[in-house]
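K.L.:
Next comes the sequence, and after it the predicted model I'd like to discuss.
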Amino acid sequence: MTTWEYLTAPLLVHATQQILNNFGAEGWELVQVVPGPNPNSLVAYFKRPVTG
């Protein structure tokens, strides 16, 4: 059975692609993006399998 760890991270609208690529390079899979607390921000939810 796969065990998952989760991460919530803010995304700046002007740098979304770079931020998502950085998390992807660390093994995080994007699950969902939702509006943030202000109009210029988003919140991303990620998951990745726990190793060890």
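P.N.:
Good, I have the coordinates. Residues are numbered from 1 along each chain as shown.
K.L.:
rest of the way, CA atoms for contacts and neighbours
P.N.:
Will do.
K.L.:
End to end on stretch 22-32, go ahead and measure it.
P.N.:
Chord length of stretch 22-32, first to last residue, is 16 Å (C-alpha to C-alpha, to the nearest Å).
K.L.:
List the contacts of stretch 7-19.
P.N.:
Applying C-alpha atoms under 8 Å, 6 or more residues apart in numbering, the contact partners of stretch 7-19 are 36, 40-47.
K.L.:
next up, a second structure to put side by side with the first:
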Amino acid sequence: MTKWEYFTAPVLSHISQQILNNFGSEGWELVQLVPGPNPDTLVGYFKRPLPEDK
């Protein structure tokens, strides 16, 4: 069975592509984006598989 780790991070809308690409290059998969505390910010929920030894 795959085990997952999760991560929540702010995503600024004016540089969202760069932020999402950076997280993706570290193995994080975007699960959902939701509105953040102000109109220029979103909150991203990410997941990635845990290594087998954890």
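P.N.:
That came in fine, so what should we check first? Note that the structure is predicted; figures quoted are calculated from it, not measured.
K.L.:
Greatest separation within the contacts of stretch 7-19 of structure 1: which pair is it?
P.N.:
Taking C-alpha to C-alpha, the two most distant members of these are Asn40 and Lys47; they sit 23.7 Å apart.
K.L.:
out of these two, which sits in the busier spot?
P.N.:
Lys47 (16 against 11; other C-alpha atoms under 10 Å).
K.L.:
doesn't Thr3 make contact with the more buried one?
P.N.:
No - Lys47 of structure 1 is not in contact with Thr3 according to C-alpha atoms under 8 Å; the separation is 10.0 Å.
K.L.:
List the residues that contact the residue nearest the centre of structure 2.
P.N.:
Note on structure 2: the residue nearest the mean C-alpha position is Phe46, at 3.4 Å, using C-alpha atoms, centre = their mean. Applying C-alpha under 8 Å, 6+ apart to Phe46 of structure 2 gives the contacts 6-8, 28-32.
K.L.:
Can you flag the buried ones in the residues you listed?
P.N.:
28-30 (16 or more other C-alpha atoms under 10 Å).
K.L.:
Show me where structure 2 has its strands.
P.N.:
In chain order, structure 2 shows strands spanning 4-12, 29-35, 41-49, with DSSP state E as the criterion.
K.L.:
Could you export those strands to CSV, including columns for distance to Asn21 of structure 2?
P.N.:
Formatted as CSV, those follow (distance: least, C-alpha to C-alpha, whole Å):
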stretch, distance to Asn21 of structure 2
strand 4-12, 11
strand 29-35, 10
strand 41-49, 12
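K.L.:
That'll do, ta.
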